[in-house]
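# sequence unknown, structure follows:
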């Protein structure tokens, strides 16, 4: 009985531990298997520590622009790289400890090691291999050891890892993934970022603010490829104004490594070639699901393009085996993983939750300026056959934005002209990652433009731009 559970979750990242806690709340005897870090990549090497780094960059930016706010800072501003990294790692460590506490509080057992599914209802856990930093990580106090465990329901939440392209293989010294980019021994004077998704743009923004010469290369014609084209174009102009060099419709064909620098060969879509030499390269060309060594092939679990195929509530094609989070496909976001896990265990309990609706999952990029969105872009809405109304409101028309010294940005809304349904919302500018949830809630409540127009937004706030954008879609904007 001691090694038998109702639910075992493989993976202790944000999707895995939230799933395990919700399962325990529902009365299931639950365990989570983890080989390296409670909290997973997001808490330890992704979402959280990068935000700590970006916060340091933000403070540095404001300090070096104090004169813009009527302030004079005496003395020389400089970056203490070791201290910046130490703070970031400390934030992760604090939250890692917190996850362990939450699991213990909810009576979720932690099994320390690497799991494989021997057959439906049974997993075999081996001692953990070396961590991403090269050494085994000690098990948390009270964790169960490797062995064979049974569970009626097995939920795979093994996350994802950086995608590696031929010729761009990371070497931890000159060519980095996000692991190395979060722990630089010193700030590079120049940097090439390959890929302009959220990870690439966040690192480009961080290092540029810290003083590095930054170049971004994106194979697609638009940076931030999943975002609305108009928003991405505004963001690009802001990045370029900051001094970031951006090449779109281009690819890195070759890297020539020297002792302490890299020469990158870049080719655009028309065949034109050029080279740039930088101190470091960050490969940010996406992530790939961790589906290997789980026994999926032997069990006949269906996969597609490196991800496990599931239905709307996390079930695979094999009874008793489920998947959630990055390993179950895009969008590969922590909040998607958490919600997907909750839906999965509530379905197992028989609660009949609403299946995951991926069109209502917000996306945020914490660069400067910030970018946030939910729902369909204007182009995607038109492709889907909607006759649309589009509203826009610029930051420069908002009193709070001007007072903050952040007058650059845009709030954009997309509505179905026929029904007034909010199809999508897209933002670029200060604090938009905190604003987007208002539109997320509105979409989940099936709010129409009429209800949004009649809502009273507080003044003076940035949120007033959300209201004005909606009104602009219907010819009623006041402040433009």
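Cool, the structure landed. This one's a predicted model, so the numbers in the text were calculated from it and none came from an experiment. Residues are numbered from 1 along each chain as shown.

# okay, CA-based contacts and neighbour counts for the rest of this
Will do.

# ok, and what's touching stretch 173-182?
Residues external to stretch 173-182 that are found in contact with it (Cα atoms under 8 Å, 6 or more residues apart in numbering): 45-46, 49-50, 53, 85, 162, 168-170, 172, 199, 203, 257, 260-262, 279-284.

# Spit out the contact partners of residue 72.
The contact partners of residue 72, by Cα under 8 Å, 6+ apart, come to residue 66.

# Specify the local secondary structure of it.
The assignment at residue 72 comes out as coil when based on DSSP: H, G, I helix; E, B strand; the rest coil.

# Could you do the one 10 residues further on as well?
The three-state label for residue 82, taken from three-state DSSP, comes out as helix.

# The one 4 residues further on now?
Under the three-state scheme (three-state DSSP), residue 86 adopts helix.

# ok, it - how many residues close by?
14 (other Cα atoms under 10 Å).

# what's the answer for residue 204, then?
Neighbours of residue 204 using other Cα under 10 Å come to 29.

# I figured it was touching residue 212, is that so?
No - counting by Cα atoms under 8 Å, residue 204 does not reach residue 212; the two are 9.0 Å apart.

# so of the contacts of stretch 173-182, which ones are in strands?
Within these, residues falling in strands by DSSP state E are 162, 257, 262, 280-283.

# part of a strand, is residue 33?
Yes - counting by three-state DSSP, residue 33 is located in a strand.

# mind listing what residue 375 touches?
Per Cα under 8 Å, 6+ apart, neighbours of residue 375: 359-362, 423-425.

# A further structure is provided below for comparison with the first:
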């Protein structure tokens, strides 16, 4: 049997890979996709989607406790962790089979197995049934990333968990230590805290959610502390002593090391790219700190080899991977797509309160030499937020004072992960403050705060 020939081979079927495959097929290419575990990758099966399902359960639990504020009665409120997890797994399964269906519908040939690029244009796939030889002039690497493990803090699935263990917990943590306060750490801290765990978050940087605007980080910290979390910034977990049913953590802060006991630890200290076993070294593909080095069009420098998504570097976001997948498919099909601009990609964290942002923070804008105007609007000034019983939050906008260009937008509060897209579209259309000021926002909505924040940057806010 000779090698099976394709116009494009995609390795990895996460939100980067499967989208690239579908777009390639739409453009008339003959496409193969190789996946070693689950269609939909980490995002659908062990990341974005199942975490949102679990966070939704904890959000509803939070509101059940506040029933009386809404003139409602709810007594004997409780939760069944197994049922919460079961719902989350059901949501993931539904989407996983959805991806399988979409690939089939678009006539993409799927191979389940481990792929290695054996030579330029040649891919070998180890499946249950043996080895398949594939060939194509265009190979797209979309193998994603996995949790970074720090020496001495490795997960064991019993006392120390990664995100995977935290998604299918064998017990409800009583005293939980979360190491790392990026989106993943904060989302799990928020989930378990809402269900009643005593949560401590340790962050090595000088603030939690370190990629966000400093004002948003500080607002989040206050909100989490009010909910009973302990936040320790500029702190480091030096070692974990594992005992029977408990872990003693040595935490260094301000030059002092203290020990505290926990029954569960979640490690969320970043990710490393899945570069192993692909044959990258032999091909001459450059890898820098576990991530494949690419140009703005995701080309690796080796002809016909592309890398997209988490494998190709920050920001580590599913929607960035998908967009890159579409771009690469269009490039391969002979099109002229635009490169993906990382500054125009929104980041969303689904803790309670939610956090969302796009573009430059106030500090970054100043560092880049912009003369800026900053607008802010608090949720407490918005009718819809008060009616929802969600008056805590902030919308902040950063503009170039000279041109009126929207440089960045930063939000914390109810439903901001949905609202942020208004500013993302604005940036894509190269909007100025004048365009945004003249836009009519519907009333009563949370989106009106986006209008007011823009007005405030020019001293024109009406409701505050």
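Perfect, I can see it now. Remember, predicted model here, so these are calculated numbers, not experimental data.

# Next, the TM-score between them, please.
Laid over one another, the chains give 0.99 as their TM-score (TM-score structural alignment, normalised by the length of structure 2), with 463 aligned residues with a Cα RMSD of 1.0 Å.

# quick revisit: name the nearest of the ones in strands among the contacts of stretch 173-182 of structure 1 relative to residue 431 of structure 1.
Closest to residue 431 of structure 1 out of those is residue 282 (26.0 Å), distances taken as Cα to Cα.

# what sits against that closest one?
Residues near residue 282 of structure 1 by Cα under 8 Å, 6+ apart: 175-178, 181, 191-194, 200.

# Distance to residue 23 of structure 1 added to these, as TSV?
Shown next, in TSV, are these (distance: Cα to Cα, whole Å):
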residue	distance to residue 23 of structure 1
175	41
176	37
177	34
178	32
181	35
191	44
192	44
193	40
194	40
200	35
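
# When you filter the residues you listed down to buried only, what's left?
Listed as buried from the contacts of residue 282 of structure 1 are 175-178, 181, 191-194, 200; burial here means 16 or more other Cα atoms under 10 Å.

# and of those residues, the nearest to residue 154 of structure 1?
Residue 154 of structure 1 lies nearest to residue 178 out of those, by Cα to Cα, at 29.8 Å.

# what do we get in structure 2 for that closest one?
Mapped onto structure 2 by TM-score structural alignment, residue 178 of structure 1 lines up with residue 163.

# Can you tell me how far that match is from residue 8 of structure 2?
Residue 163 of structure 2 is 32 Å from residue 8 of structure 2, where distance means Cα to Cα, to the nearest Å.

# ditto for residue 200 of structure 2
47 Å.

# Just the closest of the buried ones among the contacts of residue 282 of structure 1 to residue 338 of structure 1, please.
residue 178 (21.9 Å).

# Tell me which stretches of the stretch 1-150 of structure 2 form strands.
4-5, 8-11, 31-35, 109-112, 114-119, 122-127, 130-135, 139-141, 145-147 (DSSP state E, counting those that start in this stretch).

# most packed of those strands?
Mean neighbour count (mean count of other Cα atoms under 10 Å) peaks for strand 8-11 among the strands of the stretch 1-150 of structure 2, with a mean of 30.

# mean shift of that one relative to structure 1?
Mean deviation of strand 8-11 of structure 2 relative to structure 1 after superposition (mean Cα distance after the TM-score superposition for structure 1): 0.2 Å.

# Find the residue at the geometric middle of structure 1.
Geometric centre of structure 1, nearest residue: residue 333, 4.7 Å, by Cα atoms, centre = their mean.

# what's the distance between the equivalent of it over in structure 2 and residue 217 of structure 2?
Here residue 333 of structure 1 is matched to residue 317 in structure 2, going by TM-score structural alignment. For residue 317 of structure 2, the distance to residue 217 of structure 2 equals 19 Å [Cα to Cα].

# ditto for residue 342 of structure 2
According to Cα to Cα, residue 342 of structure 2 and residue 217 of structure 2 sit 21 Å apart.

# Show me which of these two is the more surrounded one.
Higher neighbour count among residue 342 of structure 2 and residue 217: residue 217, with 18 against 13, using other Cα under 10 Å.

# What strand or helix carries that one?
Assigned by DSSP states H and E, residue 217 of structure 2 falls within helix 214-226.

# Now do that helix: distance to the chain's middle.
Distance of helix 214-226 of structure 2 from the chain centroid (Cα atoms, centre = their mean, to the nearest Å) equals 19 Å.

# Which residues does it contact?
Residues from elsewhere that reach helix 214-226 of structure 2 (Cα under 8 Å, 6+ apart): 190, 207-210, 230-231, 353, 355, 361, 394, 410-412.

# which two in those residues are spaced the farthest apart?
Maximum pairwise distance in these, criterion Cα to Cα, is 25.6 Å, between 230 and 361.

# Can you report how many residues neighbour the aligned partner of residue 159 of structure 1 in structure 2?
Under the alignment (TM-score structural alignment), residue 159 of structure 1 pairs with residue 144 in structure 2. By the measure other Cα under 10 Å, the count of residues near residue 144 of structure 2 is 31.

# Report the contact partners of residue 144 of structure 2.
Contacts for residue 144 of structure 2 (Cα under 8 Å, 6+ apart) come out as 12, 14, 273-274, 309-311.

# ditto for residue 345 of structure 2
Residue 345 of structure 2 neighbours (Cα under 8 Å, 6+ apart): 320, 358-359, 424.

# quick one: it and residue 318 of structure 2, what's the gap?
From residue 345 of structure 2 to residue 318 of structure 2 the distance is 10 Å (Cα to Cα).

# Looking at the alignment, what corresponds to residue 326 of structure 2 in structure 1?
Checking with TM-score structural alignment, residue 326 of structure 2 has residue 342 as its match.

# For that match, pull up the helix or strand it's in.
For residue 342 of structure 1, the element it lies in under DSSP H and E is helix 334-349.

# Where does whichever helix or strand comes after that helix end up in structure 2?
Remark: after helix 334-349 of structure 1, the chain's next helix or strand is strand 363-365, criterion DSSP H and E. Using TM-score structural alignment, strand 363-365 of structure 1 corresponds to residues 347-349 of structure 2.

# Contacts made by the matching stretch with the rest, please.
Stretch 347-349 of structure 2 is contacted from outside by 183, 186-187, 317, 354-358, 417, using Cα under 8 Å, 6+ apart.

# Just confirm residue 410 of structure 1 contacts residue 391, I think it does.
No - the pair residue 410 of structure 1 / residue 391 is not scored as a contact, 10.2 Å apart, by Cα under 8 Å.
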